[in-house]
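S.K.: Predicted model, plus sequence, below.
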Amino acid sequence: MSVHKQLLWCVLAFASQITSGLALPTPASQNHNGTLPRDALATRAKGFGNGVPLRIMPLGASITFGFGSSDNNGYRKDIRDKIEANGNKVNMVGNNPSGTMKDNDTEGWKSYTVDQVHDKADASVPKYKPNVILVNVGTNDCVQNKDLPSAGKRLQSLLDSLYAESPKATVVLSTLLVNKDPAVQRRVQDFNSQLEKLGNQLQLQADKKRLVVVDMQSDLGPKVDDLNTDGTHPNDAGYRKMADVFYEGLKEADRRNYFVAADKVDGLADDGA
């Protein structure tokens, strides 16, 4: 046998031993219709903060309450459904439940200004110790033209209280929605400028707070056509857009690793439903 033939024989023999001793990976089994099973394609979401239960307080006035929506759920059901689908247990908390949804607790108070909402928060935040607070407040200050030059200071006082009363809270603070009344809209823009300036200042401090500011007047937020006839409160489509904006804020908070477990409170389950 020539040297070349001997070498070819050795290579073929070696390859035969390898393939007989090792099994190649088999593809995922198929269903009767030839498609891959659902489990082979799906990836299960862990949820924000690696799936930490979220005890969420929606905080604000009538928009937080859900006024103007067909079911008084406002944005809360949509965002709750999104969070659950993402992998977190959710317990909405607050002293003024509203809407047809399961777990309909909220801290939304119709016609309340920043200072009045602050008073309500001082009673409810220590009681529930939320680890997420969704804040939309100030519309009534603008409608009533109430002490707008001090809006930033009054907002800061509210935020300071939230962090003092629930130190593990991540706050998602939203700007105010667009308003159909041109005079009110100008006040809203002034209010939002002070709010955004405050958010930037808090992020520059050495002891940065768990704060994300979201813009309800961005492309994602409600437009004038998404408001009810009163020109202030969203309709159902507008509330869905609010939920989308708040949800983007939660995603940003997760990217910043803000979420931590809430303090234990007797009688509060991880799932509010």
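M.R.: That came through, no problem.
S.K.: going forward, measure contacts and count neighbours with C-alpha atoms only.
M.R.: Noted.
S.K.: roughly how far apart are Gln6 and Val224?
M.R.: 84 Å (Cα to Cα, to the nearest Å).
S.K.: Neighbour count for the two, which is higher?
M.R.: Val224 (16 against 10; other Cα atoms under 10 Å).
S.K.: ok, the more buried one to Ser16 distance?
M.R.: Distance of Val224 to Ser16, computed by Cα to Cα: 73 Å.
S.K.: Burial check on Asn96, number of neighbours?
M.R.: 12.
S.K.: That one: which element?
M.R.: Under the criterion of DSSP states H and E, Asn96 resides outside all helices and strands.
S.K.: Pretty sure it sits against Val117.
M.R.: No: here Asn96 lies out of contact with Val117, judged by Cα atoms under 8 Å, at a distance of 12.0 Å.
S.K.: quick one: common contacting residues for the two?
M.R.: Here Asn96 and Val117 share the contacting residues Trp109, scored by Cα atoms under 8 Å, 6 or more residues apart in numbering.
S.K.: Tell me which stretches of the stretch 151-273 of the chain form strands.
M.R.: 170-174, 211-214 (DSSP state E, counting those that start in this stretch).
S.K.: hey, which of those strands is tucked in deepest?
M.R.: A comparison of the strands of the stretch 151-273 of the chain by mean neighbour count, using mean count of other Cα atoms under 10 Å, puts strand 170-174 on top with a mean of 24.
S.K.: so what does that strand touch, helix or strand wise?
M.R.: strand 132-136, strand 211-214, helix 236-255 (3 or more Cα pairs under 8 Å, 6 or more residues apart in numbering; DSSP states H and E).
S.K.: In CSV, list these along with distance to Pro182.
M.R.: Converted to CSV, the helices and strands packed on strand 170-174 look like this (distance: least, Cα to Cα, whole Å):
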stretch, distance to Pro182
strand 132-136, 20
strand 211-214, 22
helix 236-255, 19
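S.K.: Go through these and pick out the most buried.
M.R.: strand 132-136 (a mean of 24).
S.K.: now the strands for the stretch 1-150 of the chain?
M.R.: Here the stretch 1-150 of the chain has its strands, by DSSP E, counting those that start in this stretch, at 54-60, 90-92, 107-108, 132-136.
S.K.: what packs against the first one?
M.R.: For strand 54-60, the helices and strands in contact under the criterion 3+ Cα pairs under 8 Å, 6+ apart are strand 90-92, strand 107-108, helix 114-128, strand 132-136.
S.K.: next up, a second structure to put side by side with the first:
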Amino acid sequence: MGSGEDTPTRPVRIMPLGDSITEGWGSATWAGYREELFNELHRLGHDIDFVGPRNDVFQPEGDPDHAGASGITIQGLTAVVPAWVSAAAPDWVLLHIGTNNMYDDNATLAPGYLRDLLDAIQQACPAAHILLASIIPSRFAPFQKHIDEYNQHVRKIAEERADRGVHFVDMAPALTASESGQDDDLSDNVHPNLQGYAKMSKVWRDALHPLLPAPEGGPILTRNPHFQTTRLSAAHQADRGWDRGYFPGWDNEGVNAYAAELAGSGNGSNAVGMFTAPPMYKGISTRLATTPQVPVRVTFRTKSNSLGPAYACDPNAGSDHTFTIEADGHPPATMTADGSWRTLTYDFTPTATFTTLRFSPNSQPGCGPLITDVLAREVST
């Protein structure tokens, strides 16, 4: 265990940008390639934050944010990306776009539209790097002819802009399509099936991994370390509920969720506030896929909080709050949150392939602490 002045984690901000294939059309949870890519990058040790104006309300784990819009064309995306990209401030943009331009002879205009789109992205966020992908194949032969021609231009355009932070990703060969639909990677004429989305995630992973900053530790085990959620709004300071969906990847046992600005420093995190007054508020927990005997270090940020009597809190309870952190099979550790954001650590060595990590409020007056940015990492040798 340890403490120190808060130094907020700043995840790498990644914007999945495109049409319904980016949105995840045809996948069970509408996460498409995004959820598996998120998990793959965590396994490689990268702390990432998906960003964008849309979120996937069905996604059970990970980070639901994205910038995929069903049915959108290249020129349609060009009209909205200045606002989308400026607001999200991505470090990296994963761009797969053009499928909806392939349906007629106007497909020949698509390369020009693509240049305009890249100009719009780079004007809105000059520091962002763009991974520009060739688009996946279609089962319909007339579409495929246009796709093959367009993808040649995609490669050329990326190479022309290599010195401006554009990187070509050859996505098309990774997936197969057949007119009969037998044993291919599509769920219909244009959208991937689960197997196809898994292949897309691996191509994005292999392209991103060598370009991202070197990981600051081993594999990240927390599925949702920064409490990304589909249920939070900055307009509501507290939004209490028992539904696990408030914090994908976490079991929510009657706690409060707080808007991102309370987590501080604009790093995209939300914070969870743990009530201590009523006994039914038991905190939060998450299940980690652990390797027996491989040590794990948990780093997290915490700050005391008191919302007052309207939330069953005692406003005179003081600025310090104690809470408990515990991993299965290990003694609980009691920690203290004070009036400032602090980064604390908790170390344990798992004995099983799955370990539950819990944060629990203690039975003291007032509201419990705020918790955010919970990164459980394997300690690599």
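M.R.: Good, I have the coordinates. Model, not experiment: these values are computed from the prediction.
S.K.: quick one: which of the strands of the stretch 151-273 of structure 1 is nearest Leu162 of structure 1?
M.R.: Closest approach to Leu162 of structure 1 among the strands of the stretch 151-273 of structure 1 is made by strand 170-174 (8.4 Å; Cα to Cα).
S.K.: The closest one corresponds to what range in structure 2?
M.R.: With TM-score structural alignment applied, strand 170-174 of structure 1 matches the range 129-133 in structure 2.
S.K.: what about that stretch, how far off from structure 1?
M.R.: Stretch 129-133 of structure 2, aligned to structure 1 and superposed, deviates on average by 0.9 Å (mean Cα distance after the TM-score superposition for structure 1).
S.K.: Quick one: residues in contact with that stretch.
M.R.: 91-97, 154, 158, 164-172.
S.K.: how about a cut-off of 10 Å?
M.R.: Identification of contacts with stretch 129-133 of structure 2 by Cα atoms under 10 Å, 6 or more residues apart in numbering yields 14-17, 90-98, 118, 121-122, 151, 154-155, 157-158, 161-162, 164-172, 203-204, 207-208, 211.
S.K.: what about it, distance to the chain center?
M.R.: Distance of stretch 129-133 of structure 2 from the chain centroid (Cα atoms, centre = their mean, to the nearest Å) equals 18 Å.
S.K.: Equivalent analysis for stretch 68-79 of structure 2, please.
M.R.: Its chain's average C-alpha position is 22 Å from that of stretch 68-79 of structure 2, according to Cα atoms, centre = their mean.
S.K.: Tell me the buried residues in it?
M.R.: Residues 68-69, 72-75, 77-78 are the ones in stretch 68-79 of structure 2 that count as buried (16 or more other Cα atoms under 10 Å).
S.K.: Over to stretch 199-214 of structure 1?
M.R.: Buried positions in stretch 199-214 of structure 1, judged by neighbour count with 16+ other Cα under 10 Å: 199, 202, 209-214.
S.K.: Tell me which of the helices and strands packed on strand 54-60 of structure 1 sits nearest to Asn179 of structure 1.
M.R.: strand 132-136 (14.3 Å).
S.K.: Where in structure 2 does the closest one fall?
M.R.: Alignment of strand 132-136 of structure 1 against structure 2: residues 92-96, by TM-score structural alignment.
S.K.: Return the mean post-superposition distance for the matching stretch against structure 1.
M.R.: For stretch 92-96 of structure 2, the mean deviation from structure 1 after alignment is 0.6 Å (mean Cα distance after the TM-score superposition for structure 1).
S.K.: Contacts for that stretch next, please.
M.R.: Against stretch 92-96 of structure 2 from outside (Cα under 10 Å, 6+ apart): 12-22, 50-51, 67-68, 74, 85, 118, 121, 127-136, 165-169, 171, 204, 208, 211-212.
S.K.: now do 8 Å
M.R.: Stretch 92-96 of structure 2 is contacted by residues 12-19, 21-22, 128-135, 204 when judged by Cα under 8 Å, 6+ apart.
S.K.: same question, stretch 227-235 of structure 1
M.R.: 63, 67-70, 177-181, 222, 224, 226, 238.
S.K.: Can you select the buried ones from these in ChimeraX?
M.R.: Buried residues among these (16+ other Cα under 10 Å), as a ChimeraX selection:
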select :63,67,68,69,177,178,179,180,222,224,226,238
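S.K.: In terms of distance to Asp270 of structure 1, which of the contacts of stretch 227-235 of structure 1 ranks first?
M.R.: Proximity of those to Asp270 of structure 1 (Cα to Cα) peaks at Ile63, which lies at 25.4 Å.
S.K.: how about that closest one, what does it touch?
M.R.: So Ile63 of structure 1 contacts 74, 108, 110, 136, 233-234 (Cα under 8 Å, 6+ apart).
S.K.: try 10 Å
M.R.: Ile63 of structure 1 makes contacts with 69, 72-75, 108-111, 136-137, 139, 177, 232-234, 239, 242, as judged by Cα under 10 Å, 6+ apart.
S.K.: Glu149 of structure 2 too?
M.R.: 102, 107-108, 111.
S.K.: Dump the residues you listed into a markdown table; add neighbour count and distance to Asp347 of structure 2 as well.
M.R.: Formatted as a markdown table, the contacts of Glu149 of structure 2 follow (neighbours: other Cα atoms under 10 Å; distance: Cα to Cα, whole Å):
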| residue | neighbour count | distance to Asp347 of structure 2 |
| --- | --- | --- |
| Met102 | 22 | 53 |
| Ala107 | 19 | 56 |
| Thr108 | 14 | 58 |
| Pro111 | 21 | 52 |
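S.K.: Might you specify the subset of the residues you listed located within helices?
M.R.: Secondary structure from DSSP state H places Pro111 of these in helices.
S.K.: List just the nearest of the contacts of Glu149 of structure 2 to Gly264 of structure 2.
M.R.: Distance ranking of the contacts of Glu149 of structure 2 against Gly264 of structure 2, using Cα to Cα, places Pro111 first at 41.7 Å.
S.K.: Not counting its neighbours along the chain, what's nearest the alignment partner in structure 1 of that closest one?
M.R.: Using TM-score structural alignment, the equivalent of Pro111 of structure 2 in structure 1 is Gly152. Distances taken as Cα to Cα, 6 or more residues apart in numbering place Gln194 nearest to Gly152 of structure 1, at 5.1 Å, with adjacent residues excluded.
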